[in-house]
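> I'll drop the sequence and a predicted model, then ask my questions.
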Amino acid sequence: MQGLGLVTITLANSVTLITAMSMSTICRNGQIKGGGIYFMISRTLEPTAGATIGLLHTIALCIICAMNIIDFCESILDKMNFHFNGTQITGDPGNDKRIIGICALVILAAIVMKGMGWLAQYTFLVILLAAQINYITGVVIGPTSDQARSKGFVGFTWELFERNAGPDYRPFDGMEQNFFTVFASFFPLVTGFLAGSNVTGDLKDPTNALPTGTLLSIITSYVSYVIHALLCAGSYVRHASGNVTAYQEYAMEKNYIKIWENPVLNCVKDCDFGIQNDLEAMKLGSSFEPLVYFGGFAAALSSATACMIGAPRMLQAIAKDKIFPGLGIFASGYGPRNNPLNAYALTLALSACCILIVNLNIIVNYLTNFYLIAFGVMNFAAFHANSSNAPGWRPAFKFNNRWISLLGIVLCSAGMFMFTWQAALITSAAVVILYLYVLHRKPEANWGSSADAQVYTNILKLLGELQLTMDHVKTYRPQLLVLAGAPFQRPPLIDFANLICKDISIMVVGQVVKSDTPMSPHERNRLIVQGNSCLRLQGVRGFLSILDDKSLKNGARSLMLCSGIGKVRPDIILVGYKQDWSTCSEEALEEYFKVVEEAFDMNMAVGILRCPGGLDFSEVILPPMEELEEAAVDNKDAADKKKNDNSKKKHGQMIYRARSGGALPKVIIDYITRFQQKQKSGHIDVWWLYDDGGLTLLLPHIISQRNQFVNCTIRIFFNARSQGNLEFEQRSMVSLLRRFRINFSDVIVINTREKARTSTVKEFEKSISHLDLMANIEGTNPYMRLRELLLENSADSKLIFITLPNPRREATCPHLYMSWLELLTKDLPPCLLIRGNQTSVLTFNS
C-alpha cells in the first residue's frame, strides 16, 4: 500500500509543485490583481485561454465545494448512525445528505458573504492541526485495547509496514479500481494550493506573498500526506472482522506475537474493519477520538469555504473584463471589500445543485482532468512567456526555468490520457469548444500577453527566412500601395483593394498630407487613430502609412520607396481616377500625372480605379472617430456601445453618417459600399490589350474568387495582332488561358485599328475643345475605337479591367493622357485601368 500510495502522493504533489513554480514565475513578473489563475493566464498567455480556463475553474470550484460538503454530511450521518442507534432524518440517506448539505452550504455562504470566511478558515486550521497532532500521538502510543486491535489498529511495526507494501485494489461502489482511478480520486485533494491565488485581490502583497505561501503549503501538505500514509501503512492491517473474542483467543494462544497473523486480522468475508474497509479507522489510532471527527469536519468545511471564497472572486474578474456576454451582472461589487454578492449567489446555486445530485463520484475523473488542463495551461503560460524572448518578461522568481514548466505540461497532458482517456477526450473537447467560442468573439483586450510577443518573434523569423527565399512566379502575390488619403475619404477604393489583398498579401494605405510645415506628433497620432479605426470598421486588414510633404508627387514617391519591409513591400500602386482633371489647376493635374510616371519609373505596376458616383466622399460623410465619439455620448452603457459597434460592422449606413448627423441617402450608401455588396450574376470583362506580364488577367481571377463576385463570369477581350485568321487567334488565346488555369466564359477578338465612327470623333473633339489637344486626334483613334467597343459589350458588366495606356515621357502631356482615360471609362460600370511592370505573374508550371 505504501509503495504506490507514496507514488500517488509524490506524483500528484510534483504536478502541483511544478505548477506552483510556474505560477510563482508569473506572479513575480508584475503586479497581480484579483482573478486568480484567470488573471495570471489571461495577462501572461492570452485573454482567450485565460477566460476559458477561468470559467471552467470557477465551475470546478463549485463542484469541489459541493463534494467537500457531501463528505461532511457523510461524516455527520456516520456519527448519527454509530452514536444514536441508526437515527436518520428522513429514512433515506440520500435525502439526509441533501438536507444537511444545503443547510451547511447556506451557513458557509452567509459566513463568507459577511466577510468572516478568513476567520472560519483560521478556526478550521487550528482544529485540523490539533487533530493531526492527536492522531500522530495516538499512533505513537499504540492501541490501548483488544477491541482496537481486533478492528485492525495494531500499532506501528516495520514488519507490518513491509507487509502492506504491495497494492490490493478492490471494487468500490461497484466500480473496479486501479492506480489511475485512485490517483483521480486523490488528485483534487492536492489542488488546495490554488486557494491563495483565487483571492489575490484580497492580499496586501500578492506578488511576494502568493509564491511563498503557495510553495510552503504544497511542501507542508506533502510532508503531512507522507507521514500519515507511512503511519497508516505501519499501524493498520487491511482487513479485520472486529471479533474481539476470537482475536483474544488466538492472541493468547500465540502469546501476542505477530498479532497481524491473527485470522481476525486476515478475514476473507464479513470484513467491516481494517484500513481498506473502515472509513473511520483513524479514530482507532487517535489519543482523543472526538478530535478526529472534528478534524474531518474541519478539513471538509475548510476546503468548501476556500472554494466558496475563490469562485465568486474569479467570476467577478471574468465578468469585469467582459470576455463572455451576459456575465456583466456578476461584475458588481458591494461594500468596502467589493464583495461580489451576485457571484456569491450563483456559486451558491451551482453548489446546491451539485449537492442535490449527491453522488459526484461519476464526475471525479472529469474534475481531475479539468484541473490537469488548468495546470497544464498555467505551465504553458510560463513556458511560452519564457520562450517569447520579450524584453518585458523579467520575472524575479529565482527558480524560473522554462524546461521545468515544459515538464509540467508533459506530466499534465500524459496524466489526462493515462488515467481515463475517454474522460480526457470529453474534457478536452469541452475546453476546445469554449476556447473557440471565446476566440470567435474576439475579446477586445490588450494586456501585453506572451502570445502577442510571440507574434512579433514569429514574424521577425519568417521575414528573415522570406528574405533568403528566391522569388518565383508561382509564389507571386499582388501587394498594393493604395493612395487613398484618409481611409474614410475613399471607402470604395479601400474595399476594392481589400478584394485583391484579403488573406493573400499586404495592403498599405498611404496618405500624403500636403503641408508647408512639418506635422505635429499629436496631429499624426490623431490621423493614425482615425485611419486605423476606419479600416477596422470596414473589416479591412491593412497598414496605414502617413507622411507630410509639400507636394503629392514627392510624398507618393516617399511612400513607394519606404512602404513595406524586405520582400513584403508593395509592387502595385492603386489610385483613384481624378474626376476633375479637366477643370483642376495645371499644378494639381501635373502632380497626379507625375505620380503615375514615378510609379512606372520605379518598376511598379499601376492601377487607376473609376466608379460611377466617384470615390471621394470626404465632403459627405463624418470621419469615423467623430462618429465613435458621438456614439460614446449617446450610449452611456459600455455593453450597448459595443453592440452598436458590432452593428456598424454589418451595415454600411451605420458606419457612414452624413456630416449633418443624419442618415445618408440610399444611393450614396450604395455608391460607398458597392464593393461590399454581393453581385447576383453578371460579367467581369477583361480588356487585355497588351502583354504586361499577366497582371491584367490575375487580378480579375482573384476578384472572381471573392464572395462578392463569385457569381460573375470572366470574359476576355483581346486585340487582334493582324487582320488575318481571327479564329486561329481566338483558339490560341483559349489554349493559353487554359494553360494559365484562368476560368473564363468567353474569349472575344477585337480590333482597335479600325477607324472610329464620326460621331465618336465629334464627341471627343467637343469634350476637349477647350484643352488645345486637336493635333493629337489621330493618336487617339485606338482609344476612341476601344470606347465604342466598350459601350457595345461591357455597358452592363459588373466590373471592367482595361490595360492602362502607357504614359510616354515627353510624348504625352497630362491633359492628353487623362483624355484617353476619360474615353475608356466614361459612363461605364466600375473600371480598373491596370498595367503590370512586365514581370511574369502567371505560369504554366504546376
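That came through, no problem.

> Please make it C-alpha for all contacts and neighbour counts, starting now.
OK.

> Could you pull out the strands in the stretch 501-650 of the chain for me?
507-514, 543-549, 572-576, 605-610 (DSSP state E, counting those that start in this stretch).

> starting at the chain centroid, how far to the helix or strand where H57 lies?
Here H57 sits within helix 47-83, counting by DSSP states H and E. For helix 47-83, the separation from the chain centroid amounts to 29 Å (computed by CA atoms, centre = their mean, to the nearest Å).

> buried set for that helix?
47-79 (16 or more other CA atoms under 10 Å).

> Out of the strands of the stretch 501-650 of the chain, which gets nearest to C103?
In terms of CA to CA, the element of these nearest to C103 is strand 543-549, at 60.6 Å.

> ok and the closest one relative to strand 507-514, angle-wise?
Angle, strand 543-549 to strand 507-514, by axes from the mean of the first three to the mean of the last three CA atoms, to 10 degrees: 20 degrees.

> now for strand 543-549, which elements pack on it?
Counting contacts by 3 or more CA pairs under 8 Å, 6 or more residues apart in numbering; DSSP states H and E, strand 543-549 is packed against strand 507-514, helix 521-537, helix 552-562.

> who's in contact with it?
506-516, 518-519, 524, 527-528, 531-532, 555, 559, 563 (CA atoms under 8 Å, 6 or more residues apart in numbering).

> Drop anything exposed from these.
Counted by 16+ other CA under 10 Å, those give 506-513, 527-528, 531-532, 555, 559, 563 as buried.

> In those, find the pair that's most separated.
So, the buried ones among the contacts of strand 543-549 by CA to CA: farthest apart are I506 and V513, at 22.4 Å.

> how about the strands in the chain?
480-483, 507-514, 543-549, 572-576, 605-610, 682-688, 712-719, 746-750, 799-803, 831-835 (DSSP state E).

> do you know which of those lies nearest T245?
strand 543-549 (89.9 Å).

> Included below, for side-by-side comparison, is a second structure:
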Amino acid sequence: MTENRRNGTSSGGHSFGTFGGVFTPTTLTILGVIMFLRFGQVVGQAGTLNALLIVLGAKSITLLTSFSVAAIATNTQVKGGGAYFLISRTLGVEYGGVIAIFLYIAQATSVALYVIGFTEAFVGTFPVTLSFRLIATVVNVAVFLCVYIGAGWTIKVQYGILAVLVLSVLSFLAGALPQSSIETFRANLHSAYLPGQSFFTMFALFFPAVTGIMAGVNMSGDLRDPGKSIPDGTFAAVLFTGAIYLSMALFLGASRPQEALIHQGLIVREIAWSPLLITAGVFAATLSSALGSMMGAPRVLQAFAADDVFSRLRPFAKGSGPAREPRRATIVTFLIAQTAIVLGDLDAVAPIITMFFMVTYGTLNLACFLEGITRNPSFRPRFRWHHWALSLLGALLCLAVMFLINVLWAAVAILIMVAVYGLIGRAEVLAAWGDLSSGLAFQRARWALLRLEKERYHPKNWRPSILALSGGAWSRNHLAEYACWLSAGRGVVSLAQILFGDVEEFVVRRNEAERLLRRHIQEEGRAAFPAVVVEEDLGKGIKTLLQCHGIGGVRPNTILMGWSEDPRRVGLFGRTLRLCRAMGRSVVVVRYDRRVERNDEEAPKGSLNIWWREPHNGALMLLLAHLMKQNRIWRNHPLRILCPVPPRADRENLTAEMTDRLALARIDAEIVVLPTDDPLSALRAEVVREPFAALFVGFEPPEEGHEEAFIDRYRPVTELPGDVILVSSSGDVALEA
C-alpha cells in the first residue's frame, strides 16, 4: 500500500503538508475582508468589551468545532470533500448531503463576500469611473481563472499573499501603539449601537471572519497526511488569528473614537504605520480568502457528486488531470458567486453566510458528540484532546447563536435542512460506508434494555412480544402474518425456525437458513426478527427457544403456533402448551382456514368475534383483538363480544357489567348475549347468522395424558368457517391499566 493510498489521496494528486495545505488557506480565509473593512465598525458599535466578547465567542465556537473536526479527522481515512466527507461517514449520507449543500452554498457565496470586499477597498483607494459591479465581476473572473488552472498554482500564490498579510498586520500594530491612549480606551469600552443594531447583529457581521477553519479541511483530498495536518494546521491557524483579532480589537478601541470607528470603513489604513501596506494587505486578504473559498467549495461539490446521492450531480464528480481538479464544479461556483455579486452587498451577504456556517459547524459538533456519547468501539481518534461534552457545547452554542442572530433565518435554515434530509432519505441511497446510525441505534437499545431491567413490571406497560413458531415462514406465512397483526407495530415479533440435527455439523446450514429467513422477512415487509436454532428434535428445539430467545425486558411474553391435530404430534403439542404456561408465557394458537378466499389488500369478510366465557383469558383476547383492528386491513371489521349465558341469567346485569369492563378498557365493541343451555350450538347458530373473519376463544392447556380429549373438545370450534385464534393468558394483562 502506497503512502498516498494509505492517507486517502489519489495517485498523482497533490500532497500538500500542514503549512501549505491547512495553515496557509485557513489563516488567509480567517484574516479576510471583515478584519480590514468591518472590524472597526464592530468595535465602534459594540464597544471594546463587547467586541472582545464577540471575538472570544466566535472563536470559542470555531475552537470547539476544531476539536470535533480533529477527533473525526484522526479517526477515519480522510479523503476529498472536507466537512461533507467527515459528516457523511459519521452521521450518514442524509446528514452529509445536507451539509454538502449548505457548506457548498456558503463557501460559493463567500467568494462573492470577499470579491465585494476587495472591490470596495479598490474603489476606495483608486479613483475609477467604472461601475462597482463591473470591477467586482473582473476580480471574480481573475479568481476563477487562478483556481481553474489548478490548486498547486493557487497554493504557491497564497504563500506570497500570507507574507503581505502578516506585514500589513504588523504595520497596523506599529501605527496603533503610539496613537493609543487610556482615555480613548475607557471612552470606547461600552456600546454605541446605531438604530436597528445590537450585539447579535454585530456578531453576525463579524462571524464570517472566523469561518475559515473549513478552508484546510476542504483540502483533505490534496493533503499528504490529512489525519495529522488537519488538526495541527487548524489549531495553529485558530490560535494565531485569534491573537491577531484580540490585539486589533484592543488597539482599535484605544486609538480612535467610536464615531470614527463606526463611520470610516478603512479606519485600519489611517491608523497603520504604512497605509500602503494596509492597502496591499486588504487586497491580499480579500483575494486570498476568495481563492480559498473558490478552491474549497468545488471540492465539496465534487465529493458529494462522486457519492451519487443525486444522479443529476454526477457530471460534477469528474476531475481533470492527474490531480482530478474539480473544474466543472469550479465553473458552477463561479456562476453562483457572480449571481451573489450582482444581487448583494457586503453587509447583506455576511449574516446569510453566518447562518449556513452555523448549521455546518453545529452538525460537525453533533457528529462528534454522538460518536463519543455512544462509546462506539470504532471511534478511536488519535487526537486525544476531545470530549463529547465539548462537542455538545459547540452544537448547542451554534443552535443558540443562530436563533439569537435571526429567528426567521434560523427557522428557514432548519426547515431547508429537514427538507433536504427527507429528500435524500426518500431516495434510499445505499451508502457504501459505515456510519453512526447503527452504533447510535445499538447504544439506544442498550440504554433501554438496562432501564427495562431496573424497572418493575406493570400491566400498563405490557406490549406483545411474540415468538412465532412459523418454521421457514414461507411455508407457514399465515403465522408470521398473524404475529405481525397481533403486535400491530407496538411490540416485537420473532419468527422461529428449528433445524433438526447436530449443531456442530449444521453451523453453515443454520447461518444460511437465518439469511434466507431474514431475506423473506424483508421481502414481505414484516417488522420481525429471525430466530433459527439447531436441535435433535422439535421438542428440544422449542425448549431451547423458550429458554434462550430474547434479552432482558424484551423476552417473548407470548408464544404463537399453529393448531395441530396430527396424531403423531398430539403429545408434543400438549407438552409445548404446558411448557409455555409453566414458563409464564401466554399462548396463541392459530387455526388457519384455508377454505377462505383472501388477498393481500383485504382481510377476510366478517367480524372479529370474541367468545367470552371467563375474564382471565378474555382480557388478553380483547386486547389482542383491539390490536388487530389497528392494522389497516382490519380497521373496518366490527369487534363483537359473544357472551353465552343460561336462559334464566340476568342478561341486563351481564350486559351492564361487560359495558363497564369495556369502558374501563377504553375499547369499543358490540356486546352480543346468547341465552343458551348449549354454548357450542349457540355459537354455531351465531356464526351462520353473522359469519366471522376471526374468532378468539380462550383455553387452558391440557393436563398430561389428556391431549386427545383436549383436541376433541375444541374440534367443533376449529371446524367453524373462518380463522380461529385460541388464547391462553399467563395473567400479565390488565384491561384497566
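Great, that's in hand. None of the values given here were measured: they were computed from a predicted structure.

> And the TM-score between them?
Overlay of the two chains. TM-score (TM-score structural alignment, normalised by the length of structure 2): 0.83; 690 aligned residues with a CA RMSD of 3.5 Å.

> Throw the strands of structure 1 into TSV and include distance to P340 of structure 1, thanks.
Output for these, formatted as TSV (distance: least, CA to CA, whole Å):
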stretch	distance to P340 of structure 1
strand 480-483	51
strand 507-514	47
strand 543-549	42
strand 572-576	55
strand 605-610	57
strand 682-688	59
strand 712-719	57
strand 746-750	68
strand 799-803	58
strand 831-835	59
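
> between the ones you listed, which gets nearest to M252 of structure 1?
Closest approach to M252 of structure 1 among the strands of structure 1 is made by strand 543-549 (93.0 Å; CA to CA).

> mean shift between the closest one and structure 2?
Aligned to structure 2 and superposed, strand 543-549 of structure 1 gives a mean residue distance of 1.3 Å (mean CA distance after the TM-score superposition for structure 1).

> Where does that strand end up in structure 2?
Strand 543-549 of structure 1 lines up with residues 529-535 of structure 2 when matched by TM-score structural alignment.

> From the chain's centroid, how far away is the matching stretch?
32 Å.

> Stretch 673-691 of structure 2 now?
That offset, for stretch 673-691 of structure 2, works out to 55 Å (CA atoms, centre = their mean).

> again, but for stretch 255-262 of structure 2
The answer for stretch 255-262 of structure 2 is 47 Å, by CA atoms, centre = their mean.

> ok, now stretch 119-139 of structure 2?
45 Å.

> Please apply the same query to stretch 261-274 of structure 2.
Per CA atoms, centre = their mean, the centroid offset for stretch 261-274 of structure 2 relative to its chain is 47 Å.

> correct me, but F187 of structure 1 touches S14?
No: in this structure F187 of structure 1 lies outside contact range of S14 using CA atoms under 8 Å: 11.1 Å.

> With neighbour numbers in mind, choose between those two.
More crowded of F187 of structure 1 and S14, by other CA atoms under 10 Å: F187, with 24 against 16.

> The more buried one -> structure 2?
By TM-score structural alignment, F187 of structure 1 lines up with F207.

> same thing with T420 of structure 1?
Match for T420 of structure 1 (TM-score structural alignment): N406.

> Quick one: residues contacting the match of F187 of structure 1.
Contacts of F207 of structure 2 by CA under 8 Å, 6+ apart are A58, T354.

> what's the neighbour count on D634 of structure 1?
11.

> Kindly provide the distance from it to G196 of structure 1.
D634 of structure 1 sits at a distance of 42 Å from G196 of structure 1 (criterion: CA to CA, to the nearest Å).

> what's the answer for M21 of structure 1, then?
To G196 of structure 1, M21 of structure 1 is 14 Å away according to CA to CA.

> so F118 of structure 2 sits right up against T286, yeah?
Yes: under the criterion of CA under 8 Å, F118 of structure 2 makes contact with T286 at 5.3 Å.

> which residues do the two both contact?
V33.

> For the stretch 701-846 of structure 1, which segments count as helices?
726-740, 758-767, 781-793, 814-825 (DSSP state H, counting those that start in this stretch).

> okay, the angle between the first one and strand 746-750?
Our comparison of helix 726-740 of structure 1 with strand 746-750, counting by the same axes, to 10 degrees, yields an angle of 140 degrees.

> ok, now the second one?
Calculated by the same axes, to 10 degrees, helix 758-767 of structure 1 forms an angle of 80 degrees with strand 746-750.

> so helix 758-767 of structure 1 corresponds to what in structure 2?
Using TM-score structural alignment, helix 758-767 of structure 1 pairs with nothing in structure 2.

> before we move on, what about stretch 568-576 of structure 1?
Under TM-score structural alignment, the match for stretch 568-576 of structure 1 is residues 554-562.

> Can you tell me what sits against the matching stretch?
449, 464-470, 479, 483, 492, 549-550, 580, 584-592.

> And stretch 334-342 of structure 1, by the same measure?
Taking CA under 8 Å, 6+ apart as the rule, stretch 334-342 of structure 1 contacts M113, P312, R313, Q316, I329, F330, A331, S332, G333.

> are any of those buried, and which?
Buried among these (16+ other CA under 10 Å): M113, P312, R313, Q316, F330, A331, S332, G333.

> Dump these to TSV, plus distance to F718 of structure 1.
TSV is the format used below for those (distance: CA to CA, whole Å):
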residue	distance to F718 of structure 1
M113	80
P312	71
R313	70
Q316	66
F330	66
A331	65
S332	68
G333	72
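
> Nearest to T469 of structure 1 among these?
Once CA to CA is applied, the member of these that ends up nearest T469 of structure 1 is Q316, at 50.2 Å.

> any idea how far A110 of structure 1 is from the closest one?
Counting by CA to CA - Q316 of structure 1 and A110 of structure 1 are separated by 18 Å.
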